[in-house]
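Asks: build me a model from this:
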Amino acid sequence: MKDTENVHLKVQELCDCFATTDPLKEMSELKNDEDTQESALKWLALAALHGVNSNAKKISIKQANDGTVSVVAEYRDTNIPSPGADVAESIFKAIRQITHIEDKKGKSTLALGIRDSSLELKISLKDKEDHKKLSIKFP
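Replies: Coordinates of the predicted model:
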């Protein structure tokens, strides 16, 4: 099993790497990546950057049991690009690894350093019978 701090550190490094890019454009290309674990970490970093840049209140990713994935950013309730089923599955695994949320439902804080600033995101996970959902709330 990978060290949790390394996964968290990798997300922070990716935030720094993608800080000057267009997060939505980069997110739209992730479902084509072959390395779903790396793509999941990129998606988390890009979601954080998009949320900060767009003054989002919350970004949620929902995956139904049939693999259908939807992502909604709450500022104008706008859909943002889906990472696809395989990457979404890896996103849920990565966030559980970082936050140590092991129950079907849980909340945690995720501290991210982005360039010369720091940010505390509120993470919420829910596993239900027909879907699972990850919400990232921004300060």
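Asks: from here on, contacts and neighbour counts on C-alpha atoms
Replies: Will do.
Asks: contacting residues around the helix or strand hosting residue 44?
Replies: Under the criterion DSSP states H and E, the helix or strand holding residue 44 is helix 36-53. Outside helix 36-53, the residues that touch it by C-alpha atoms under 8 Å, 6 or more residues apart in numbering are 7, 10-12, 14-15, 18-19, 23-24, 26-27, 30-31, 33, 56-59, 73, 83, 86-88, 90-91, 94, 138.
Asks: alongside the first, I'd like the structure of this one:
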Amino acid sequence: MQIKDPNLHLKLQEMCDCYLDTDYAVELARMAAGPESEPEENAVKYLALAIMYGITEKADKLKLKRDKDGSIEAELKGEQKIKLPAPAGSVWEGMVATIRRILHFDQEGGELPLALGLRAGSLDLKVKLKEKGDKSSLTIAFPSWK
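Replies: Predicted coordinates for the structure are as follows:
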């Protein structure tokens, strides 16, 4: 796998590291309630917080989707489902652009592994982006925790 934009990949890893000791649910709720400033920065921040929340909860996957009416849903799926505060539309677009740039997906999306370096270790995620018309989804599968 060739990472197209290593700086953006590094930024995601650094953001995960930066928020490692954060209450992810509280921070995601703050983001959803706050003003829409710096959508690219907030896109990476939302991804980092949601990924770290998924790791903490030992989730199977993080699933985000936007329907054709523009509504966005986000949830962690595992032994239990945890509904996450939905990102703003501009943050969603930034997240899709971030994933597309890191993994070099085309307009329809794709599916590739993503190695995420976290402090003393690494985590292999499987990222799937699907886009069809006005609908899109982003799924990040975590490794098996068993």
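Asks: quick TM-score on the pair, please.
Replies: Scored by TM-score structural alignment, normalised by the length of the first structure, the superposition of the two chains gives a TM-score of 0.92; 137 aligned residues with a C-alpha RMSD of 1.4 Å.
Asks: quick check: strands, which of the contacts of helix 36-53 of the first structure are part of them?
Replies: Residues of the contacts of helix 36-53 of the first structure located in strands (DSSP state E): 58-59, 73.
Asks: could you pull out the helices for the first structure?
Replies: Ranges of helices within the first structure are 4-18, 23-28, 36-53, 85-99, based on DSSP state H.
Asks: return the most buried member of the ones you listed.
Replies: For the helices of the first structure, average neighbour numbers computed from mean count of other C-alpha atoms under 10 Å are highest in helix 36-53, which has a mean of 22.
Asks: give me the nearest residue to residue 17 of the second structure, chain neighbours excluded.
Replies: residue 118 (6.4 Å; C-alpha to C-alpha, 6 or more residues apart in numbering).
Asks: now which residue in the first structure aligns to that neighbour?
Replies: Residue correspondence to the first structure (TM-score structural alignment): residue 118 of the second structure is matched to residue 114.
Asks: right, and its match touches residue 15 too?
Replies: Yes. With contact defined as C-alpha atoms under 8 Å, residue 114 of the first structure reaches residue 15; the gap is 6.0 Å.
Asks: excluding its backbone neighbours, what's nearest residue 29 of the second structure?
Replies: residue 85 (5.7 Å).
Asks: how much space between the counterpart of that neighbour in the first structure and residue 121 of the first structure?
Replies: The alignment partner of residue 85 of the second structure in the first structure, by TM-score structural alignment, is residue 81. Note on residue 81 of the first structure: its distance to residue 121 of the first structure, by C-alpha to C-alpha, to the nearest Å, is 20 Å.
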